[in-house]
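Enquirer: Return a 3D structure for these sequence lines:
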Amino acid sequence: MNPTKFFVPAFLKAINDNTEQSFRNIVSEPSPGIFVFEMLQKDFCEALLEEIENFEKWVTEAKFRIMRPNTMNKYGAVLDDFGFETMLDKLMEGFIRPLSRVFFAEVGGSTLDSHHGFVVEYGQDRDVDLGFHVDDSEVTLNVCLGKQFSGGELFFRGTRCEKHVNTGTQSEEIFDYSHAPGQAVLHRGRHRHGSRATTSGHRINLLLWCRSSVFREMKRYQKDFPSWCGECNREKKERQRSSIATRLDIFRRESESTA
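Expert: This is a model prediction of the structure:
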């Protein structure tokens, strides 16, 4: 981990300053809970791509079977499996956890303590798109490494708890995000999303699923609704509106009876 060679100066300065304002100075929030910022230098992206290609070449020549990133991606590799585990731990602890502490405190952002790091590949002779899903993470970092491509936009459709993961999408929850090399998007793992077809070229992204064992243990005992679930919040507001309307109706009828 060599921060001055990995990260763009603005991102590194924000992390070193380590304040909420310094983070907000470098990020945009084009849709609630989705944070976009410039992160990786071009030279580092190219070096990481070269290492990945060397690994894939060795796998092919050795006819060695490797674990792919997850059940949905048939192409790509788990970075922890060939020497990146320590680097990715430092990336999570020193650079993603400070951001998550500010932006995702309600889902364990300040207590991230494990990760699943991998790359995914899209394009000709690779995966084409990715279906609608949620991640097995509290916070997900997604950084485009390159190369030349068109299409492949991420589409987001609202954050949901386990109970409401398949519920409908509200208009304000619809957001599409276009990748750019070196640019990162940070979001809750429970933010429903997918990837549209990469229509030309070859796109490779670095994914870091960040997890909190503390948050996962606390969820086992949670009885009230999760504040970060869009559908739970809507149900709560609807109950509140119904309760207020009922009380007003009772008050109106009592007033009429005494008039």
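Enquirer: CA only for contacts and neighbour counts going forward, please
Expert: Fine.
Enquirer: Can you name the residues that contact the closest residue in space to residue 206 that isn't next to it in sequence?
Expert: Distances taken as C-alpha to C-alpha, 6 or more residues apart in numbering put residue 119 closest to residue 206, at 4.5 Å, once the chain neighbours are dropped. By C-alpha atoms under 8 Å, 6 or more residues apart in numbering, the contact list for residue 119 reads 69, 76, 77, 78, 79, 204, 205, 206, 207.
Enquirer: how many neighbours does residue 67 have?
Expert: As a burial measure, residue 67 scores 12 neighbours (other C-alpha atoms under 10 Å).
Enquirer: Residue 184 now?
Expert: By other C-alpha under 10 Å, 22 other residues sit near residue 184.
Enquirer: residue ranges for the strands of this structure, please.
Expert: Secondary structure of the chain (DSSP state E): strands located at 28-31, 34-38, 76-78, 114-123, 130-133, 139-146, 149-151, 154-159, 174-177, 183-188, 191-195, 198-211.
Enquirer: Include distance to residue 13 when you put those into JSON lines, please.
Expert: Output for the strands of the chain, formatted as JSON lines (distance: least, C-alpha to C-alpha, whole Å):
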{"stretch": "strand 28-31", "distance to residue 13": "16"}
{"stretch": "strand 34-38", "distance to residue 13": "12"}
{"stretch": "strand 76-78", "distance to residue 13": "29"}
{"stretch": "strand 114-123", "distance to residue 13": "24"}
{"stretch": "strand 130-133", "distance to residue 13": "34"}
{"stretch": "strand 139-146", "distance to residue 13": "19"}
{"stretch": "strand 149-151", "distance to residue 13": "30"}
{"stretch": "strand 154-159", "distance to residue 13": "28"}
{"stretch": "strand 174-177", "distance to residue 13": "25"}
{"stretch": "strand 183-188", "distance to residue 13": "16"}
{"stretch": "strand 191-195", "distance to residue 13": "28"}
{"stretch": "strand 198-211", "distance to residue 13": "21"}
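Enquirer: Identify whichever of the ones you listed lies nearest to residue 44.
Expert: Residue 44 lies closest to strand 139-146 among the strands of the chain, at 8.9 Å (C-alpha to C-alpha).
Enquirer: Packing partners of that closest one?
Expert: When contacts are defined as 3 or more C-alpha pairs under 8 Å, 6 or more residues apart in numbering; DSSP states H and E, strand 139-146 sits against helix 42-62, strand 183-188, strand 198-211.
Enquirer: Would you do the same for the sequence below? I want to compare the two.
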Amino acid sequence: MSGDRRESPPVTGGGNGVVEPEKKPAPVIVPSQRLRLHANKDHMPESYEDLQLDFCPSIFSSLEKYLPPNMLHDSREEKVKFMRDILLKYLPHGERTRAQKHREYRQKIISHYKPLKRELYTMHPVAFFVPSFMKAINDNTEDSLRSIISEPSPGVLTFEMLQPRFCELLVAEVENFEAWVNDTKFRIMRPNTMNKYGAVLDDFGLETMLDKLMDGFIRPISKFFFPDVGGATLDSHHGFVVEYGKDWDVDLGFHVDDSEVTLNVCLGKQFSGGELFFRGTRCDKHVNTGSQAEVC
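Expert: Below is the predicted model:
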């Protein structure tokens, strides 16, 4: 016989005299982390430009403002993992595969193409923008922006923005890239299905500069003038140049841009034409239908 005295679990009596084992406390359920409904405008997000990511780095910077308050001071790696899991949840596998192939395509170009005008690849506001535009952006008020903007039609804004020198550099860089494409016989993806000539600026290294252009100089305008389509929260871009000429595309037919906000810049050396026509805003049901005469 053992001399050990084992402790029996305590029991309690039920109201009907039946002895019941002691009830264990219910497990504590920790609620899952959720994104904020509204962005934390006072939070300065980190940069993710130096990381190899599944998505555009600017998306992570934008999404960081919606992180739960207790995550804002976590390490960058922890924040990336949390945000990446959310993004992957809503991105189909086929789309992830397509994005991965495009990253590989872009990296192949960047590793072989030698830029002509390297100063284009880093944002230099004073060198890129005219003084009146810089002042309006720095003042950061709707009145300051309206002082340099004309609105010939609702939602269509015109203003002086870029220094002539910047435009010359950009044209020269695009011409150099096109020459490289022809010399190497590299098959590139054109900007869209409507143009046979042109280049996607992001594909040969200008993505980071254009991200800064969008964040620091387009979004300050769109937040005032296009708030109903998310003008204050633009987080991605598709930057490209299309080319027109006698032996190239001669025009671009009616279409609706797949964007919340579009910035059009007319570039060139000596040419005629270049007019841009707007036909108003369209509902989702009639995005691609032809225009009709207004009936009074």
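Enquirer: Any chance you could compute the TM-score here?
Expert: The TM-score (TM-score structural alignment, normalised by the length of structure 1) is 0.64; 173 aligned residues with a C-alpha RMSD of 1.7 Å.
Enquirer: picking up where we left off before, which of the helices and strands packed on strand 139-146 of structure 1 sits closest to residue 31 of structure 1?
Expert: From those, taking C-alpha to C-alpha, the stretch that ends up closest is strand 183-188, at 10.3 Å.
Enquirer: which bit of structure 2 covers that closest one?
Expert: Using TM-score structural alignment, strand 183-188 of structure 1 corresponds to no residues of structure 2.
Enquirer: same deal with stretch 74-88 of structure 1?
Expert: Using TM-score structural alignment, stretch 74-88 of structure 1 pairs with 196-210 in structure 2.
Enquirer: What is the neighbour count of residue 140 of structure 1?
Expert: Neighbour count for residue 140 of structure 1, taken as other C-alpha under 10 Å: 25.
Enquirer: again with the one 5 residues further on
Expert: Residue 145 of structure 1 is surrounded by 26 other residues when neighbours are defined as other C-alpha under 10 Å.
Enquirer: What lines up with it in structure 2?
Expert: Aligned partner of residue 145 of structure 1 by TM-score structural alignment: residue 267.
Enquirer: rewinding a little: okay if I get the contacts of residue 119 of structure 1 as CSV plus distance to residue 113 of structure 1 and neighbour count?
Expert: Output for these, formatted as CSV (distance: C-alpha to C-alpha, whole Å; neighbours: other C-alpha atoms under 10 Å):
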residue, distance to residue 113 of structure 1, neighbour count
69, 19, 19
76, 24, 23
77, 22, 23
78, 18, 21
79, 17, 21
204, 26, 23
205, 22, 23
206, 19, 24
207, 16, 22
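Enquirer: In structure 2, which of those residues still touch?
Expert: Using both residues aligned by TM-score structural alignment, their matches' C-alpha atoms under 8 Å, structure 2 keeps these contacts from the contacts of residue 119 of structure 1: 69, 76, 77, 78, 79.
Enquirer: what residues are up against the nearest residue to the second one once chain neighbours are set aside?
Expert: What it means is residue 76 of structure 1. Among residues not flanking residue 76 of structure 1 along the chain, residue 120 sits closest, at 4.3 Å (C-alpha to C-alpha, 6+ apart). Residue 120 of structure 1 sits next to 69, 73, 75, 76, 77, 204, 205, 206, 207 when contact means C-alpha under 8 Å, 6+ apart.
Enquirer: just checking, what residue in structure 2 corresponds to residue 120 of structure 1?
Expert: In structure 2, residue 120 of structure 1 lands on residue 242 (TM-score structural alignment).
Enquirer: What distance do you get for that match to residue 82 of structure 2?
Expert: Distance, residue 242 of structure 2 to residue 82 of structure 2, by C-alpha to C-alpha, to the nearest Å: 38 Å.
Enquirer: And residue 13 of structure 2, by the same measure?
Expert: Computed as C-alpha to C-alpha, the residue 13 of structure 2 to residue 82 of structure 2 distance reads 49 Å.
Enquirer: again, but for residue 96 of structure 2
Expert: Look at residue 96 of structure 2 and residue 82 of structure 2: by C-alpha to C-alpha, they are 17 Å apart.
Enquirer: Repeat that for residue 95 of structure 2.
Expert: As judged by C-alpha to C-alpha, residue 95 of structure 2 and residue 82 of structure 2 stand 20 Å apart.
Enquirer: and the two? which has more neighbours close in?
Expert: Counting neighbours by other C-alpha under 10 Å for residue 95 of structure 2 and for residue 82 shows that residue 82 has the greater number, 15 against 11.
Enquirer: Look at the more buried one and give its secondary structure.
Expert: Under DSSP: H, G, I helix; E, B strand; the rest coil, residue 82 of structure 2 falls in the helix class.
Enquirer: In structure 1, what sits opposite it in the alignment?
Expert: Using TM-score structural alignment, residue 82 of structure 2 has no partner in structure 1.
Enquirer: wait, residue 76 of structure 1 sits on residue 70?
Expert: No - between residue 76 of structure 1 and residue 70 there is no contact under C-alpha atoms under 8 Å: 9.4 Å.
Enquirer: Need the overlap of contacts for these two.
Expert: Joint contacts of residue 76 of structure 1 and residue 70 (C-alpha under 8 Å, 6+ apart) do not exist.
Enquirer: if I look at residue 192 of structure 1, how far off is residue 154 of structure 1?
Expert: To residue 154 of structure 1, residue 192 of structure 1 is 10 Å away according to C-alpha to C-alpha.
Enquirer: Residue 188 of structure 1 too?
Expert: From residue 188 of structure 1 over to residue 154 of structure 1 (counting by C-alpha to C-alpha), the distance is 14 Å.
Enquirer: Kindly report the same for residue 52 of structure 1.
Expert: From residue 52 of structure 1 over to residue 154 of structure 1 (counting by C-alpha to C-alpha), the distance is 23 Å.
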